[in-house]
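Visitor: Provide a 3D model corresponding to the input given below.
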Amino acid sequence: MPEKPPAIESFKESTKSPESELSPEVLEKVMNKVQDINEAGVAYSFVSGGPYSAGSIFEQDNLQKTKLVRILKEGLLGTPEKFYLEGVPPTKEQWAKEAQVSLRKGGRSNVYFNVTGMAHEEETPNTQSGETWISKSAGSSKKNALAFIFDLSKFTYDDDTNKMSRKYYETYYKRSTRKFTTAYGFNLSHRVPPRFFNGILLKLQDNYQYDQLAAEIGILSEQVYKEKGNLLLPIYDVYGNLYWPKKMSYEEVKKFVEERDKNKE
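Guide: Predicted coordinates for the structure are as follows:
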C-alpha cells in the first residue's frame, strides 16, 4: 500500500525558494502548466521503479538519470521488446530502428499509461486521507517511482487496436464507462513528444527526499531545455503537492489553479 502523503506542515517550513533561479517569464510559463493531478482524465505514465529507484537517480552513471535525460529530450518512446528486456534506455535513433524491425515482425512499440478516473472501484482514492487516483495506482506501489503526465487531447482514438500505424491511441475516457486496472491500463503507439508533457510526478519512500530530488530534476531540466524554457515542467509528488518551481500543498495547488483559470475567463 502506498505510503502516507507528506505532512502539509512541511510546506510551511522556511526553505530557499526553488524558483529563485528562473526568470519571471519562464516561471510564469511553468506555473501555467500547474494542474490538479486528481481531476478525471489526466494521462500519466510511470517510467521508473524497481531496481532503478527515483531516489538514486542522480548517482554517478545511474541508468535512471540517463533515461530521464533522454525522455526530456526525446519524449516517451514506445519500447521495443529488446530494450524492455535489457533495461537499456534507447536513443531516439536506436528506438526508431528497432521499432521498425519489431513492427515488420508483427510486434508492438507502445507507450503504456493510465488515466485518472478510469480505474476499478477498489482503486478509488480516499481523498479524505490524502490519496489520489495516481497514488492508488499500481505504479505507485513501488518504493520509488517517477512518472510523466501528458496532454491526451493531442491523440486520436483508433478503434482497430491491431492496426499498427502512426495514429496514436486515445483511451476510452470520452467514449466509454468501462473501468480498468492500473496494472494494465492503456497503450498508445508509438511516441509522446516532450511538447505534450504537462508535468513530472515523484513517489519516494522517504518524504524528506522530495525537496532535494525535485530541485535536482528542476536543475537538470533547465540544462536540457536551456533554449526552450517553454518545455520546463512542474514537479509534484503523486499526492498532488507541488515541489518545483514553487512549493505548494495540494490544497494550495487547487486554489491556485482555480484563481488562475478564473482570471483567464
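
Visitor: every contact and neighbour count from this point should use C-alpha atoms.
Guide: Fine.

Visitor: measure K264 to E216 for me?
Guide: Counting by Cα to Cα, to the nearest Å, the gap between K264 and E216 amounts to 32 Å.

Visitor: show me which of the two is the more surrounded one.
Guide: With neighbours defined as other Cα atoms under 10 Å, K264 and E216 compare such that E216 has more, 15 against 6.

Visitor: secondary structure element for the more buried one?
Guide: Assigned by DSSP states H and E, E216 falls within helix 209-224.

Visitor: which other helices and strands does the next helix or strand after that helix contact?
Guide: As assigned by DSSP H and E, the chain's next helix or strand after helix 209-224 is strand 235-237. Applying 3 or more Cα pairs under 8 Å, 6 or more residues apart in numbering; DSSP states H and E, one finds that strand 235-237 makes contact with strand 197-203, helix 209-224, strand 242-244.

Visitor: run through who's touching strand 235-237.
Guide: Strand 235-237 is contacted from outside by G199, I200, L201, L202, K203, Y210, A214, G218, L242, Y243, W244, P245, using Cα atoms under 8 Å, 6 or more residues apart in numbering.

Visitor: one more to put side by side:
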Amino acid sequence: MSRIDLALSAKLAPQNYGFEEGAEDFLALLMDLRRVRGFDVNWDSQWEENGPLFDVRENREGYLKKFREYNSLDIDVFSMWAFENSEHKLYELTYRWNNWRPDHLSGEIYRPHPQYGTQAQLYIDLIEAVTTWKRPQHLAFGPGIYMRDHHPLDRARVGIRWMGWLPFALNPSDVPEAELVRPMNGGTLVVTQSQFWQAWEANPDYSRAAIERAQEVEIRLNLLGVLPTNIELARGDWGSR
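Guide: Okay, the predicted model is just below:
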C-alpha cells in the first residue's frame, strides 16, 4: 500500500497532571478507539528495530513500564505514543502533556485502510472519538503538505485543512463553502468536502479544486473569528465555555 499524507492535530487545554494520570487518559483513548470502525486495531509500541512489541491491551503493564522509564527524567513534560502494528503500519498517535502549552494529541495516517480505504467517514468517526475523549481547544485533520504549501492565512493562525472541529456553535449557512457543518460534542465539525484528496501534484489523488475549497473554508472561518493563533492556544482557554 502506498503512503498517504494525513495528519491529526488536537490542541488541548493544559491538564496539569503527572505521568500516571496522563498515561491512563491516553490508554483510555486507545481502548475507546477499538470501538471505532477502521480503528479497531491492536495498538503497540516498539523501542528497538526488530525489538519486542508492547501491546497496549495484552501487555498493558509492560507498555506502561517502558514509558515510565522513558519519562523518568522529566518532571514537567511527558509523552506517550502507540501505533497500529501490521504488515503495513496504518496509524500512529502521540500524546504530549504537562508544560506543552497547549497539551497536544497528534496522529499520522500512513496507509489507506485495507477494507475501507480513505473514506471521509472513517476520519469523522476518529474526530468524534477524540472530541468525546477530551474537549479540544482546536482540532485539524488533513494533508500536512497543504499546511506547508497552501495555507491561505498567516502562519501563526491555525486552520483545519481537510476537516476539523471547532469549540463554537456554527450553522451550515455560516460556512456555505463547506460540504458538511454539524454539531459534535459541544462544538462543530466542519468538513471541506467528503472526497479524499492530497496536496502534492505528483500524487494521483492531488486536487487543485479541493485545495482551493479548503482555502475558501479557512478564509470564511477566519472571518467568523473561530480560528485561533498559536499564542491564543498557548493561553489554554480558547473556546472555553
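
Visitor: TM-score of the superposed pair?
Guide: Once the chains are overlaid, their TM-score stands at 0.27 when taken by TM-score structural alignment, normalised by the length of structure 2; 110 aligned residues with a Cα RMSD of 6.0 Å.

Visitor: Throw the helices and strands packed on strand 235-237 of structure 1 into JSON lines and include distance to V69 of structure 1, thanks.
Guide: Below are those laid out as JSON lines (distance: least, Cα to Cα, whole Å):
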{"stretch": "strand 197-203", "distance to V69 of structure 1": "13"}
{"stretch": "helix 209-224", "distance to V69 of structure 1": "7"}
{"stretch": "strand 242-244", "distance to V69 of structure 1": "17"}
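
Visitor: how close does I200 of structure 1 sit to A96 of structure 1?
Guide: Applying Cα to Cα, one obtains 24 Å for the distance of I200 of structure 1 from A96 of structure 1.

Visitor: which of the two has more neighbours?
Guide: Shown here are I200 of structure 1 and A96; by other Cα under 10 Å, I200 has more neighbours (25 against 18).

Visitor: so how far is E259 of structure 1 from that one?
Guide: Distance from I200 of structure 1 to E259 of structure 1, counting by Cα to Cα: 22 Å.

Visitor: check K203 of structure 1 too.
Guide: Look at K203 of structure 1 and E259 of structure 1: by Cα to Cα, they are 27 Å apart.

Visitor: tell me which of the two has more neighbours.
Guide: When neighbours are counted by other Cα under 10 Å, K203 of structure 1 and E259 differ, and K203 comes out ahead with 31 against 11.

Visitor: how deep is E24 of structure 2 tucked in, by neighbour count?
Guide: Close neighbours of E24 of structure 2, defined as other Cα under 10 Å, add up to 12.

Visitor: that one sits in which helix or strand?
Guide: The secondary structure element spanning E24 of structure 2 is helix 19-33 (assigned by DSSP H and E).

Visitor: kindly report the same for Q215 of structure 2.
Guide: In the assignment (DSSP H and E), Q215 of structure 2 maps to helix 208-224.

Visitor: rewinding a little: how far off strand 197-203 does the helix holding E216 of structure 1 point, in degrees?
Guide: Our comparison of helix 209-224 of structure 1 with strand 197-203, counting by axes from the mean of the first three to the mean of the last three Cα atoms, to 10 degrees, yields an angle of 150 degrees.

Visitor: which elements pack onto helix 209-224 of structure 1?
Guide: Helix 209-224 of structure 1 makes packing contacts with helix 63-74, strand 235-237, strand 242-244 when contacts are defined by 3+ Cα pairs under 8 Å, 6+ apart.
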